[in-house]
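Student: Generate coordinates for the sequence data below:
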Amino acid sequence: MIPLFHDFKDKEVVIIGGGSVALRKAKRFVQEASVTVVAESFAEGFDEVPCTCITKRVTELNIHEIITDAYLVIAATDSEEVNENIVTAANQRDILVNRVDQPNDIVVPSHIDGDHVSVAIATGGASPATTKHLRLELTPVIEEADAMAEIQMELREALKKEISDQQQRKQLLWKVMDSERVWEQLPNNQDKGLEIAREIIDIK
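Tutor: So this is what the prediction gives:
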């Protein structure tokens, strides 16, 4: 599989299933997409998610109707048969589909999102515990990296105004990247980190 980040703004995501996994998927996709969840019953917490919940029993006969306008379908029921029928129907309509109980063409990985740095983590279903462990271990690292990316972005713009040579700018930015003094301030004291970075490359 090839990792791919995708913009879901103005896209319709249909989640079939109302359990805890479906709830987790809904919470994630409502950050960008319009989300509709279809299930016979819904886990506690759906009332706090800005999505459309439709109470309906999903059958082989009505799946096509349910997914008609979907850009992505997520099969998240507790029935292997229903999930398989959902995948088949989506494939027939060339709709992207993710099945939560088995690996298939689309994987929705665990993720860590910063303002500038995003990391996706997946084990192909082999070990959800490993995925969670890595996410917990990497979260503080990504927070620091995100703060560094913000500093680098600001310095790049400042350097473009003062130094025309791209190679020289690159070398100065790497001096900041390699500075333990800057990293020690991140992510909690980013302003101090930026101040030190400016001293290192001698710009105001």
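Student: CA only for contacts and neighbour counts going forward, please
Tutor: Will do.
Student: Do I have it right that L172 meets I203?
Tutor: No - using Cα atoms under 8 Å, L172 is not in contact with I203; the gap is 10.6 Å.
Student: Could you check which of the two has the larger neighbour count?
Tutor: L172 (19 against 12; other Cα atoms under 10 Å).
Student: how much space is there between the nearest residue to the more buried one once chain neighbours are set aside and M177?
Tutor: Nearest non-adjacent residue to L172, counting by Cα to Cα, 6 or more residues apart in numbering: I201, 5.9 Å away. As judged by Cα to Cα, to the nearest Å, I201 and M177 stand 11 Å apart.
Student: and what of A90?
Tutor: 46 Å.
Student: quick one, which of the two is more surrounded?
Tutor: A90 (24 against 18).
Student: Tell me the secondary structure at the more buried one.
Tutor: Following DSSP: H, G, I helix; E, B strand; the rest coil, the label given to A90 is helix.
Student: ok, the spatially most central residue of the chain - contacts?
Tutor: The centre of the chain sits closest to H111, judged by Cα atoms, centre = their mean, with a distance of 4.8 Å. Contact analysis of H111 by Cα atoms under 8 Å, 6 or more residues apart in numbering lists 118-121, 135.
Student: Could you point out the helix or strand that follows the longest helix seen in the chain?
Tutor: The longest helix of the chain (DSSP state H) is helix 128-162. Using DSSP states H and E, the helix or strand that directly follows helix 128-162 along the chain is helix 166-177.
Student: What is the neighbour count of the residue nearest to L172?
Tutor: Neighbours of I201 (other Cα under 10 Å): 17.
Student: Kindly provide the distance from it to K160.
Tutor: 13 Å.
Student: now swap in D178 and tell me
Tutor: 20 Å.
Student: one more, for comparison:
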Amino acid sequence: MRIPLFIEFEGKKVLIIGGGGVGTSRAKKFIEAGAVVKVLSLAFSDELKELEKAGKVELIEGDAFDRRRLEELLSWSDLVTVAIPNLEVNDLIIDIAKKHKTLVNLANDAEKTEVVVPFEGEVEGIRFAVTTEGKSGVVARKVRDSFRKMLEEDEETLYFLKAMYHLKQYMKANNVPVQLRMKLYFVIAADPEFRKLVSREDIEGARRYVEKLVEEYVSGKRKIDESLVKMQF
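Tutor: Now for the predicted structure:
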């Protein structure tokens, strides 16, 4: 079963097999993430050639069925993306990748792929990714765009994020014990006055209010309503 993760790819080594449109798109994505990218193909898009001139990618002319070369490249790679239409190469790559503990993304086979590259978006620090796991890229893109539009129009949620992030930073800076912090996130998020300040877009007021609440809960002046915490878990 696949699970969604956000993984830091700065400095990770990525091999792309295929120098066409899909291979180019995947290469650009990983380059932007700071990965070290190599592309193995018999031919390369003009865009990849320009990226090579800029020193952003290494292009390797060769056959995807060349086992000796695959062994060498996959032993180097953290992730391999197969972006060619010929499905026959998949089993060979999967076999070699397992030996070298290299993750496999099959852009040509949604069912057999180990890693899914989703459609992603971001609004004011809220990142999200969508996949239909091969059923329809068009639908996944539409859902991604719907999420983005919804968040862009939902200013209260964006203000809520800013206020909650301040709460997190404040509690960490003041060495509030982690177990208490976990409870206070939920308790303060449900506080009517806090939510009222957020809905009014009064971020400064919300920040001052959460600092006051933290001090009162830490000192014991206020008691935690455990039902709010249990309800969230």
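Student: Any idea what the TM-score is?
Tutor: TM-score for the superposed chains, counting by TM-score structural alignment, normalised by the length of the first structure: 0.75, backed by 195 aligned residues with a Cα RMSD of 3.4 Å.
Student: what does A140 of the second structure align to in the first structure?
Tutor: If you follow A140 of the second structure across to the first structure using TM-score structural alignment, you land on T131.
Student: pretty sure that match contacts S110?
Tutor: Yes - taking contacts as Cα under 8 Å, T131 of the first structure lies within contact range of S110: 7.0 Å.
Student: Common neighbours of the two, please.
Tutor: 121-122.
Student: Quick check on the two: which one has the bigger neighbour count.
Tutor: T131 (20 against 16).
Student: What helix or strand is T36 of the first structure located in?
Tutor: strand 34-39.
Student: again with Y217 of the second structure
Tutor: Using DSSP H and E, Y217 of the second structure falls in helix 203-219.
Student: Mind giving me the packing neighbours of that helix?
Tutor: Under the contact criterion of 3 or more Cα pairs under 8 Å, 6 or more residues apart in numbering; DSSP states H and E, helix 203-219 of the second structure touches helix 155-173, helix 178-189, helix 192-199.
Student: need the ones you listed in TSV with distance to E32 of the second structure, can you?
Tutor: Conversion of those to TSV gives the following (distance: least, Cα to Cα, whole Å):
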stretch	distance to E32 of the second structure
helix 155-173	26
helix 178-189	33
helix 192-199	34
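Student: how about those, which one is nearest L70 of the second structure?
Tutor: helix 155-173 (45.3 Å; Cα to Cα).
Student: and the angle from that closest one to helix 192-199?
Tutor: In terms of direction (axes from the mean of the first three to the mean of the last three Cα atoms, to 10 degrees), helix 155-173 of the second structure departs from helix 192-199 by 120 degrees.
Student: which outside residues touch stretch 17-29 of the first structure?
Tutor: Everything outside stretch 17-29 of the first structure that qualifies as a contact, by Cα under 8 Å, 6+ apart, is 8, 13, 15-16, 35, 37-43, 45-46, 49, 51, 75-78, 100.
Student: Then stretch 56-68 of the second structure?
Tutor: Residues contacting stretch 56-68 of the second structure (Cα under 8 Å, 6+ apart): 17, 27, 31, 36-44, 48-49, 51-52, 70, 89, 92.
Student: Also stretch 185-198 of the second structure?
Tutor: For stretch 185-198 of the second structure, contacts defined as Cα under 8 Å, 6+ apart pick out 156, 159-160, 163-164, 167-168, 203, 205-206, 209-210, 213, 224-225, 228-229, 232.
Student: And it, how far out from the chain middle?
Tutor: Relative to the chain's own centre, stretch 185-198 of the second structure is displaced by 28 Å; criterion: Cα atoms, centre = their mean, to the nearest Å.
Student: Can you give me the end-to-end span of that stretch?
Tutor: Using Cα to Cα, first and last residues of stretch 185-198 of the second structure are 15 Å apart.
Student: Tally up the residues packed near T24 of the second structure, please.
Tutor: 22.
Student: can you tell me the helix or strand for it?
Tutor: Under the criterion of DSSP H and E, T24 of the second structure resides in helix 21-32.
Student: rewinding a little: what subset of the contacts of stretch 17-29 of the first structure is buried?
Tutor: The neighbour count (16 or more other Cα atoms under 10 Å) marks 8, 13, 15-16, 35, 37-39, 42, 46, 51, 75-77, 100 as buried among these.
Student: Identify the farthest-apart pair in those residues.
Tutor: Longest span within those, Cα to Cα: F8 and F42, 23.8 Å.
Student: circling back to that earlier point, need the counterpart of the residue nearest to the centre of the first structure in the second structure.
Tutor: Aligned partner of H111 of the first structure by TM-score structural alignment: E120.
Student: how much does the helix or strand that contains that match stray from the first structure?
Tutor: Per DSSP H and E: E120 of the second structure is located in strand 119-123. Strand 119-123 of the second structure, aligned to the first structure and superposed, deviates on average by 3.1 Å (mean Cα distance after the TM-score superposition for the first structure).
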